[in-house]
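Engineer: turn this into a model:
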Amino acid sequence: MSESNKKLKRKPSNSKLPQRFSMVRSFQLADFVTLGNGVCGCLSLMFAMKALLTQNTDFLFSSFWCIPAGVFFDFLDGRVARWRKSSSLLGQELDSLADFCSFGLAPAVLGFACGFQKMFDLVILTYFVCCGLARLARYNATVAAMPTDQNGKVKYFEGTPIPTTLVIVGILAYGVYYGKFWRFANPMFKHEGPFASFSEAFTPENVWGGEITIFPGYELHPMVFMYALSGTLMISRRLRIPKP
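Structural biologist: A predicted model of the protein is given here:
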C-alpha cells in the first residue's frame, strides 16, 4: 500500500472540540469593559447614519455623546486590568480594535455627517483614519520594547493617543449646537418635518468655515484640516506624550 493511501486511512484524532462559548469564557473583566468602548463606537456610527437619514439632530448629538462614553470605558479598562492583575494579548488587540472604531472611524464619519463631503474632504478623512490605524498597529508592535516604570507601565506614548480625537468631536458638537453646521435643524425654526433639503444644509455658508476651490469642480472645507493635523500628530515618533 502506498504512503498516500495509508494517510487516507488514518483514523481521526481524538482531540476534543473546545467548550461552547470558549472565547467568551476566556474574557477577563477588563475585556468586557473594553467591549463597552467598542459598543460606543458602533453606536456612534449608526446614530450618525440615522441622523443623515432623518435630518434629526437628536441622533447626531447621540452620536457625539457616544465618543466621550467610549473614552470613559477606554480609561476604565486599564484600571480594571491592573486591579485584577489580568492582562493578555487578546485584551491588547481588543483594546486597539475598539479604539479604532470609537476614535478613528466614528470621528471621521461625524465629520462627513457635518458636511465635509467634498472629494478632497474625503481624502483627508481617509488619511486621518489610516493614521489612526497605523498608530494603533505601531503601538501594539512596539509596546513590548518601550521603556516602563517599576510597575511595568509604559512611560510615554509615541505620538498623540488616538482618544485625543475627542477634541475634534467636541468642536463638531459645538458647531452643530450653535448653528454652524446643520442649519436646517436650527431650533429657532418651528416647521414640521425636515427643515430643508441636504443640498441647502451643506452649502458653503451652512458649513463652518465655508469652502475653497482647489480646481474647478473640486472644493475643500478648510475646517477638515483639523483631521489632517490630528492624524499627523498621531503617527509622529518624535512627539512623546507622558502616559498618565
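
Engineer: could you use CA atoms for every contact and neighbour count after this?
Structural biologist: Will do.

Engineer: Y177: neighbour count?
Structural biologist: For Y177, the count of nearby residues is 17 (other CA atoms under 10 Å).

Engineer: this one next, for a side-by-side:
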Amino acid sequence: MNEQEKQPHNGDDDLVEETRMLSLGEDEVEEETVEAGKKVRRRGIYLLPNLFTTGALFSGFFAIVSAMNGAFDSAAIAIFISMILDGLDGRVARLTNTQSDFGAEYDSLADMVSFGVAPALVAFSWMLSDIGKIGWIAAFVYVAGAALRLARFNTQIGSVDKRWFIGLPSPAAAAVVAGIVWTFSDLDLNDTAYTYALAFIVASIGVLMVSNVRYNSFKEIDLKGRVPFLTMFVIAIFFVVIAYDPATVLLLLFMGYAGSGPGRALLRRVKKADQ
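Structural biologist: As a prediction, the model looks like this:
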C-alpha cells in the first residue's frame, strides 16, 4: 500500500470529522465558530459567566411574577438586581477568559426578558392597565424599543466608538421604569393624569432606546488606575445617600442619565447655531 492510499483525501477528512462528531453526539455541540480559518466545534458551555446571566434572567422573571401578584416593590428591586448581575457576567467572562458566542447570545436573550419585557409588564400591571389600549400600546412601544436596541447593539459590536452608546442602553431604560414604580408604588395615585404621564414616560424611554442619541458608556474610566484620596470618601458618601433612600436616589440618577443624551445633543445644536 503506497503513501497516497494511507492518507485520506480532503473530502475524506470532512467525512471523518463528521463521523467523529456524530459519535460524540451532535446534541452535545453547543457552539460552532471559525478561528484562524478553521471550523471549531465546542461541547458544553462556560459555567461561571452563564451563572450570572441565569441569575439576571431569573430576577427578570421574578419581577414579572411579583408584578402579577401585586408586589411592585419586589418587582422593581428584582429589575435592579438583574442590572447588577448583567453587569457582572461580561466582566467575569473577560477576567476569566471565558467569553463565547453562546454566552453573548444568552446574555442578549436574558436582557430582553429582564430589561425589555419585565419593566413593561411591571408598569402595565401597576398602572398602565387602567387606561386600556393606550396603556398596553405604551408598554409595547417600550418592549419593541428594547428589542430593536439590543439587536442593533449586537450588530454594532466592534464597529462603533466604545466611549458611546447609540441610543439609551436597555438596562438604564429599565432602571428608569423600575425606579418610578419603586418610588411611587406605595402612594395612592388614582388620578388618571398620573397614569397618562407614566404611559408617556414609558413610551418615550422606548423611543430613546432606538434613537441615534449618544450616551456616555464610561468605558474610558480606568478602574485599575490611581485616584485622589478624597475620591474614595466621595464614593462612600454616595453609597450612604443611596442607602438612605435607594428608590428615589436611583430614580434621579438614571433619569439624569436618560436625559443626558438629549441634553448633550441639544447643546451641540445650539453651539452650531451660534457659530
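
Engineer: ok, which stretches of the stretch 101-250 of structure 2 are strands?
Structural biologist: 164-166, 214-216 (DSSP state E, counting those that start in this stretch).

Engineer: can you say which of those is nearest to G116 of structure 2?
Structural biologist: Closest approach to G116 of structure 2 among the strands of the stretch 101-250 of structure 2 is made by strand 164-166 (17.0 Å; CA to CA).

Engineer: tell me, that closest one lands on which residues of structure 1?
Structural biologist: Here strand 164-166 of structure 2 aligns to structure 1 at residues 156-158, judged by TM-score structural alignment.

Engineer: what's the mean deviation for the matching stretch versus structure 2?
Structural biologist: Per the superposition on structure 2, stretch 156-158 of structure 1 and its aligned residues are separated by 1.3 Å on average (mean CA distance after the TM-score superposition for structure 1).

Engineer: so what touches that stretch?
Structural biologist: 139, 234-243 (CA atoms under 8 Å, 6 or more residues apart in numbering).

Engineer: closest to F103 of structure 1 out of these?
Structural biologist: M234 (11.6 Å).

Engineer: quick check: closest non-adjacent residue to P262 of structure 2.
Structural biologist: Leaving aside its sequence neighbours, P262 of structure 2 sits nearest to V213 (CA to CA, 6 or more residues apart in numbering; 6.4 Å).

Engineer: quick check: the gap between the equivalent of the one you found over in structure 1 and T232 of structure 1.
Structural biologist: Using TM-score structural alignment as the criterion, V213 of structure 2 maps onto R238 of structure 1. Distance of R238 of structure 1 to T232 of structure 1, given as CA to CA, to the nearest Å: 11 Å.

Engineer: who's more crowded, those two?
Structural biologist: Comparing R238 of structure 1 with T232 by neighbour count (other CA under 10 Å), the higher total belongs to T232, at 17 against 9.

Engineer: which of the contacts of stretch 156-158 of structure 1 ranks first by neighbour count?
Structural biologist: Busiest of the contacts of stretch 156-158 of structure 1 [other CA under 10 Å] is M234, holding 24 neighbours.

Engineer: quick one, helices of structure 1?
Structural biologist: 3-8, 22-26, 29-54, 57-84, 89-100, 106-113, 119-142, 166-177, 198-201, 225-235 (DSSP state H).

Engineer: need the ones you listed in JSON lines (columns: distance to I212 of structure 1).
Structural biologist: Output for the helices of structure 1, formatted as JSON lines (distance: least, CA to CA, whole Å):
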{"stretch": "helix 3-8", "distance to I212 of structure 1": "69"}
{"stretch": "helix 22-26", "distance to I212 of structure 1": "50"}
{"stretch": "helix 29-54", "distance to I212 of structure 1": "24"}
{"stretch": "helix 57-84", "distance to I212 of structure 1": "26"}
{"stretch": "helix 89-100", "distance to I212 of structure 1": "30"}
{"stretch": "helix 106-113", "distance to I212 of structure 1": "17"}
{"stretch": "helix 119-142", "distance to I212 of structure 1": "11"}
{"stretch": "helix 166-177", "distance to I212 of structure 1": "19"}
{"stretch": "helix 198-201", "distance to I212 of structure 1": "17"}
{"stretch": "helix 225-235", "distance to I212 of structure 1": "12"}
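
Engineer: looking at the ones you listed, spot the one closest to K16 of structure 1.
Structural biologist: helix 22-26 (12.7 Å).

Engineer: quick one: distance of that closest one to the chain centre.
Structural biologist: Distance, stretch centre to chain centre, for helix 22-26 of structure 1: 25 Å (CA atoms, centre = their mean, to the nearest Å).

Engineer: circling back to that earlier point, between the helices of structure 1, which gets nearest to V154 of structure 1?
Structural biologist: From those, taking CA to CA, the stretch that ends up closest is helix 119-142, at 10.8 Å.
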